[in-house]
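**Student:** prediction below, plus the sequence it came from.
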Amino acid sequence: MRTTLATLLCCLMPVVIATAADEPLSPYEWKQRQKVAFEHSERVYADALKRTGLLAQYKAMRDTYRTDKDGAFRIVFGQYLSWYQSFVGDYVGAHDSYSIRQLAASDDAHSPLDGGYTAKPALDEIAELAKGRKAVFFNEAHNVPVTRTLLVELLSKLRAEGYTYFAAETIYASDTELAKRGYPVEKSGFYTMEPIAAEMVRTALHLGFKVVAYESEKEGNGDVREYDQAKNLYERVFKNDPQARLVVNAGYAHIQENGKYLGGRSMAQHFAKLTGIDPLTVEQTMLIEHPAGTENHPYYQKAMESLHPTSPIVFADAAGKPWTLKPKAYDVSVFFPAQVIHDERPTWLTLGGLRTEYSFGGAACQDTFPCLIEARYANEGDDAIPADRLVLDPTGNVENTQDRVIQRHPLTKGSLYLRPGKYRITGQDVRGHALFRQDVTVGSGRPPVAVAQ
């Protein structure tokens, strides 16, 4: 996965550079600073991976990020850190550490609020748009898992509509036991280390989708990777099953249908040429809330102020044609509601009501912090990616919102978000030593409260 990580950073860096425009550097000077920062980030990341356990790796990265004030390093390494913040359930911190601002652009469509369009629940409208299609492609912002939540909710509707295959970026083909096991583990992929991504894959498996790994395993960036991803989708799905119907979850502009991408074509463009299939493309990364200090798209700001949605929305005209921010690139754009934070965690973790809040006291951590709390389904192994994770750390010396961990003082507690059912909740310290293990049942009625002793 090391090559893929470098590729992802390479793909996104030109966008991130714009956030450092206030530095009095020439383009050449900034490029050199960026190169040094990338090399430094790689060393810090490699050193962090030598630690045992996810909590220790995350803490090593967070501590280095706090102490190193170099602007270029913080921009580059903020992406590395944000991935691991999402892995340990610190979703607010993950979005604060790395965010691509979304400015108005010349290729934007007119605002849907200008007339002719009506806001509709994205869950129902996209399910309707997907009817009769051979493929539907969703994109995501990898460190902002709210952009995964809609697809988790949609999978059951898409399966009922007759979709049969599900593919997600960076699932590893080497995990040949994924379907048999029924849940992702550490070796299943990179982004599936994050609980919502894992829930996406787990849900697809439980619904009977055939889950496909399509990430390129060839050396090379840009068009080489895009073509190979598309080729893998064709060969592993439609070549042997022409009647297949496919759901794809990919990152950012991999699903754009027109225009140049990294000097060549996007995965979706290659896919259309190889298969003759025009996928429904659902853009989910541009019309989301950005943290303070960055910029929301002006259409997003006005939509939130005018409509105050509590769930994802799309817009459609009287004929049912969906509105899209980028008419040449995507078929439909999704607006995600502004975040509501409770106990330092976003309430979108309910997944539209599929999960309920489960308050957990930190006494079980035996005054040992930071403490990583993980909730696994009772019928899955200890190797399973948890249904949810959080870090309790009441003694953390947080400098600013970019470095936040979930903390309560003097009472340490946090909230897990879980589907109704039986779970095994465990806690461990930064050395990977077990601190506690509890079996709990989450009901579908009033959310239970666990007081750990």
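**Tutor:** Now that the structure is in, tell me what you want to look at.
**Student:** use CA for all of it now, contacts and neighbours both
**Tutor:** OK.
**Student:** give me the residue at the spatial middle of this structure.
**Tutor:** Pro145 (3.2 Å; CA atoms, centre = their mean).
**Student:** helices of the stretch 101-250 of the chain, residue ranges please.
**Tutor:** Ranges of helices in the stretch 101-250 of the chain, per DSSP state H, counting those that start in this stretch, are 122-129, 146-160, 178-181, 195-206, 223-233.
**Student:** buried sites along the last one?
**Tutor:** The reference is to helix 223-233. Neighbour counts using 16 or more other CA atoms under 10 Å place 223, 225-233 of helix 223-233 among the buried residues.
**Student:** contacts only, for Tyr261.
**Tutor:** With contact taken as CA atoms under 8 Å, 6 or more residues apart in numbering, Tyr261 is in contact with 222-223, 253.
**Student:** do Ser188 as well
**Tutor:** 171-172, 174-175, 178.
**Student:** second one coming, line it up with the first:
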Amino acid sequence: MTLLRTRVPLLALTASLTLGMGPPTDITEVTLLPAQIVAQADVPGMKSKLEDLASVDPVTPLPASARDSMQSMGAIQALSLFGREDLVAEQSSNYPANGCAALTGVGEVMGEITRRARQTSIVIINESHERSEHRGFTAEVAARLRPLGYSIFAAETFSNPEPGQQRFLPSFMTRPAQSYLEDGGGYYTAEAGYGRLTRRAKALGYQLLPYEITFDKVKTIKGRRDEQVAVREKEEATNLAAIIKAHPGAKLLVHVGYSHAAEVPQERGNRYMAARLKAKTGIDPLTISQTTCRGGGAERRLAALPADEPAGTFDLVVDHPSATFVRGRPTWRQRAGDRAVTIPAMLRPRSGWRVIEARPVGEPITSVPLDRVAIRAGEDVALMLPPGRYQLRAIDVPYVKPAA
């Protein structure tokens, strides 16, 4: 493959904060080194994800006519994965405020989580797969729990190979001491916020372990939709119970999507992973939802479980403020210490999509970068980076109209 290379001027931006998801540093500038432009992805773990982005029309990424369609849901996921929550927020149900009442008689959010985590050995926290802020919050929770003895970080998205499989093993298995994850370690880990969450967990000394149902077992699932879901939930709980058995006395932080954290039966008697794990192990987990309530105030808070949710579904409900954006990027990242950094003009595309990646100098192109964002012609979209020195890389992603 022929690589197109160009050089850009060094760009420095004074900063005074360090990102809360990484280790402390005395570096106070963001420096971008010369960039490389490639015509197509040359990292196997990103091929299918870039193909998903290529199928999103850059002119009208989320047309109103396709609302709630499978095409729209695919576009939402691709845009979120490549850092464009700003294009998703108006259409996705994971962003509008929904009027939850504040939870009374409790302390501040992190203090209450810490207090309750002392009383168990399993903490399960969920996320919306579209909102990177949820991953930043889980990174904060991981930092609070580590001094309490929590030492295993298990995530739904981590690739889980069949026992004995030696090909395509994820980097968190083959190179556990490596400070970063590589692309291919999981679907959602390709998003920069998730990549930072795993960097933070590694820096804190967590062991990263998978528990998702294996692909070979997925292929054998048959029956109705609810029966298929039940098989997956049962398998996830079984795998987590096996981790607990293999690590006596260990404490687990488990990161899931949406209802997997529900610890009581739901409508029609559906029992999700947390409820099944509780029954299998006899351990009452601390379950935390970030997807139930949103937009309740200017600061994050704990909310009361809505009346239409079965009692006891989650132990705690975290209500994040409504998402806001600056230069196409979520402002929570600035509050965490990132700086908004201008993408050099010569790296901006004339048409289609271009994905801009920023990695710490010295890391290979297989690492999940500290930022990865899709941009279009004429946009002033910023990179969001903590102080440091970064190598830029740009990947052209021409639009490919999906087959009718």
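**Tutor:** Arrived safely. If you're wondering where the values come from, they're calculated on a predicted model, not measured in any experiment.
**Student:** quick revisit: list the contacts of the equivalent of the residue nearest to the centre of the first structure over in the second structure.
**Tutor:** With TM-score structural alignment as the criterion, Pro145 of the first structure lines up with Ser132 in the second structure. Ser132 of the second structure makes contact with 193-194, according to CA under 8 Å, 6+ apart.
**Student:** who touches stretch 28-40 of the first structure?
**Tutor:** 72-73, 76-77.
**Student:** how about 6 Å then?
**Tutor:** Residues outside stretch 28-40 of the first structure that contact it (CA atoms under 6 Å, 6 or more residues apart in numbering) are 72-73.
**Student:** centre of the chain to it, how far?
**Tutor:** 27 Å (CA atoms, centre = their mean, to the nearest Å).
**Student:** so that stretch aligns onto which residues of the second structure?
**Tutor:** Stretch 28-40 of the first structure covers no residues of the second structure once aligned (TM-score structural alignment).
**Student:** pull out the buried positions in that stretch.
**Tutor:** Under 16+ other CA under 10 Å, the buried positions of stretch 28-40 of the first structure are 30, 33-34, 37-38.
**Student:** closest one to Gln85 of the first structure out of these, please.
**Tutor:** Phe38 (19.1 Å; CA to CA).
**Student:** element containing the closest one?
**Tutor:** helix 27-48 (DSSP states H and E).
**Student:** C-terminal to that helix, what's the next element?
**Tutor:** helix 54-67.
**Student:** name the residues that touch that next one?
**Tutor:** 48-49, 51, 84, 430.
**Student:** buried subset of these, written for PyMOL?
**Tutor:** Entered in PyMOL, the line below selects the buried ones among the contacts of helix 54-67 of the first structure, by 16+ other CA under 10 Å:
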select buried, resi 48+49+51+84+430
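**Student:** widest-spaced pair of the contacts of helix 54-67 of the first structure?
**Tutor:** Counting by CA to CA, the most remote pair of the contacts of helix 54-67 of the first structure is Tyr84 and Val430, 14.4 Å apart.
**Student:** aligned partner of Ile365 of the second structure in the first structure?
**Tutor:** In the first structure, Ile365 of the second structure lands on Asp382 (TM-score structural alignment).
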